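K.L.:
Give me the fold of what follows.
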Amino acid sequence: MFHFWRTVISGPEAKVNIIGFDVDDDGQKQLKQVAEAGGGNYATVRDKSEFEDVILKKWKPSIFQLIGTQGVQLHEYVDQMERLQNIYGPLYHASEREADRIKTAVYYLKDNKLISREDGTEVSDKAEEMRILRTDHFKAIKEEKDAEAKKAHEEIDAKVQAWKDKWYKELENE
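P.N.:
As a prediction, this is how the structure comes out:
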């Protein structure tokens, strides 16, 4: 006895299709219940030929399913980029505000002669170095995450396109 599960994901829903090889009556009933509970179908087959018929003819996606199948949809990609920007933006602005507060404090201390001009310049220069260092670090992380997201997007789209191409060929051969 052998079972073959095929999960089909379309949108947020998944379907569980099951093929049983040489399954007794009780086993068929159980597998059919599992498939129905998973929103899918159950089929029983006796040999490789019947298996191929079920996969290629009975369960083959329709042209409308193929057309409707997307990889990463644009709005999902944009949402992900927006979430990344929502992390990057506040970090960048907090860094800028910190640098501004330090500069303002240095001006106050110099104007009230609480520190020398040289010490004030040294503190301002260090604050600017740290601001640049943070900004460069945040940009590098953002660019790395942008590249990772783009690569994942392209890989998913390529896999979906390969799947669609395979099934388009099968539809043409009918």
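K.L.:
alpha carbons only for contacts and neighbour counts from here, please
P.N.:
OK.
K.L.:
And the helices in the chain?
P.N.:
25-37, 48-53, 63-68, 74-111, 117-172 (DSSP state H).
K.L.:
Make JSON lines from those helices and add mean neighbour count and distance to residue 4 to it.
P.N.:
Formatted as JSON lines, the helices of the chain follow (neighbours: other CA atoms under 10 Å; distance: least, CA to CA, whole Å):
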{"stretch": "helix 25-37", "mean neighbour count": "15", "distance to residue 4": "10"}
{"stretch": "helix 48-53", "mean neighbour count": "13", "distance to residue 4": "10"}
{"stretch": "helix 63-68", "mean neighbour count": "12", "distance to residue 4": "22"}
{"stretch": "helix 74-111", "mean neighbour count": "14", "distance to residue 4": "32"}
{"stretch": "helix 117-172", "mean neighbour count": "14", "distance to residue 4": "19"}
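K.L.:
how about this one, so we can line them up?
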Amino acid sequence: METCGGDPVKAAKTLQDANIKAKVKIVGFDVDHEGQQQLKKVAEAGEGTYTTVSNQSELQSEIVEKWKPSIGQLVWTQGVTLVDTYNAMKNMNDIYNPLYQLSTNEKIRILDAVRFLMSEKLITEETRAQVSELANQMDQIRQEEFKKIKDEKETEREAARKEIEEKVVAWKAKWQ
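P.N.:
Now for the predicted structure:
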């Protein structure tokens, strides 16, 4: 019997009308006739099914056996695929490579400007050497920082991949 002051049939119908593509599957355990009728209406409104069970064995059979993944699902569930790994690495490189290139280009522009100023005798050799050294140092600092961030993100990606793989292996083991 509905005891929460709501309308479960209306809620199941709203779920279906929202185009969520959910199925309301209800297993009634030790439910009287009137309660079964209510649960059937909720399941129908949710485009699902209602089943009644009377003991633990029937409950086990209804849930585990009917909801158990097929052999095909077990075989084809791989976790993180090679394509997923490749795409994640490509996305990282799509961010990292332009940063690397921009930093290198900035250093080259500074060094070119310093050479030009030197050739026009607008700065001394000592100033040229100092500015060139600073440009190289700044480039190195940026490159090290970019690499550090890339390595951290790569470590996070690999940890996430391992976690997903472990969950998939555990899920498969549960059902085999």
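K.L.:
Overlay them and tell me the TM-score.
P.N.:
Aligned and superposed, the two chains score 0.79 in TM-score terms (TM-score structural alignment, normalised by the length of the first structure); 155 aligned residues with a CA RMSD of 2.4 Å.
K.L.:
Tell me which of the helices of the first structure sits nearest to residue 16 of the first structure.
P.N.:
Closest of the helices of the first structure to residue 16 of the first structure is helix 25-37, at 5.5 Å (criterion: CA to CA).
K.L.:
list the helices and strands that closest one packs on?
P.N.:
strand 13-21, strand 42-45 (3 or more CA pairs under 8 Å, 6 or more residues apart in numbering; DSSP states H and E).
K.L.:
Mind doing that once more with 10 Å?
P.N.:
Contacts defined by 3 or more CA pairs under 10 Å, 6 or more residues apart in numbering; DSSP states H and E place helix 25-37 of the first structure against strand 2-10, strand 13-21, strand 42-45.
K.L.:
OK, contacts around the closest residue to residue 28 of the second structure other than its chain neighbours?
P.N.:
Closest residue to residue 28 of the second structure apart from its sequence neighbours, by CA to CA, 6 or more residues apart in numbering: residue 52 at 4.5 Å. Residues in contact with residue 52 of the second structure, defined by CA atoms under 10 Å, 6 or more residues apart in numbering, are 26, 27, 28, 29, 30, 31, 36, 39, 40, 58, 59, 62.
K.L.:
Can you tell me which of those residues is nearest residue 139 of the second structure?
P.N.:
Among those, and counting by CA to CA, the member closest to residue 139 of the second structure is residue 26, at 63.2 Å.
K.L.:
shouldn't residue 48 of the first structure be in contact with residue 21?
P.N.:
Yes: counting by CA atoms under 10 Å, residue 48 of the first structure touches residue 21, with 9.5 Å between them.
K.L.:
any idea what residue 63 of the first structure aligns with in the second structure?
P.N.:
In the second structure, the residue matched to residue 63 of the first structure (TM-score structural alignment) is residue 71.
K.L.:
no no, residue 167 of the first structure
P.N.:
Counting by TM-score structural alignment, residue 167 of the first structure lines up with residue 175 in the second structure.
K.L.:
ok, how many other residues are close to the closest residue to that match other than its chain neighbours?
P.N.:
Nearest non-adjacent residue to residue 175 of the second structure, counting by CA to CA, 6+ apart: residue 68, 6.8 Å away. Around residue 68 of the second structure there are 15 other residues, counting by other CA atoms under 10 Å.
K.L.:
List the contacts of the residue of the first structure positioned farthest from its centre.
P.N.:
Distance to the chain centre peaks in the first structure at residue 113, reaching 55.9 Å (criterion: CA atoms, centre = their mean). Contact analysis of residue 113 of the first structure by CA under 10 Å, 6+ apart lists residue 107.
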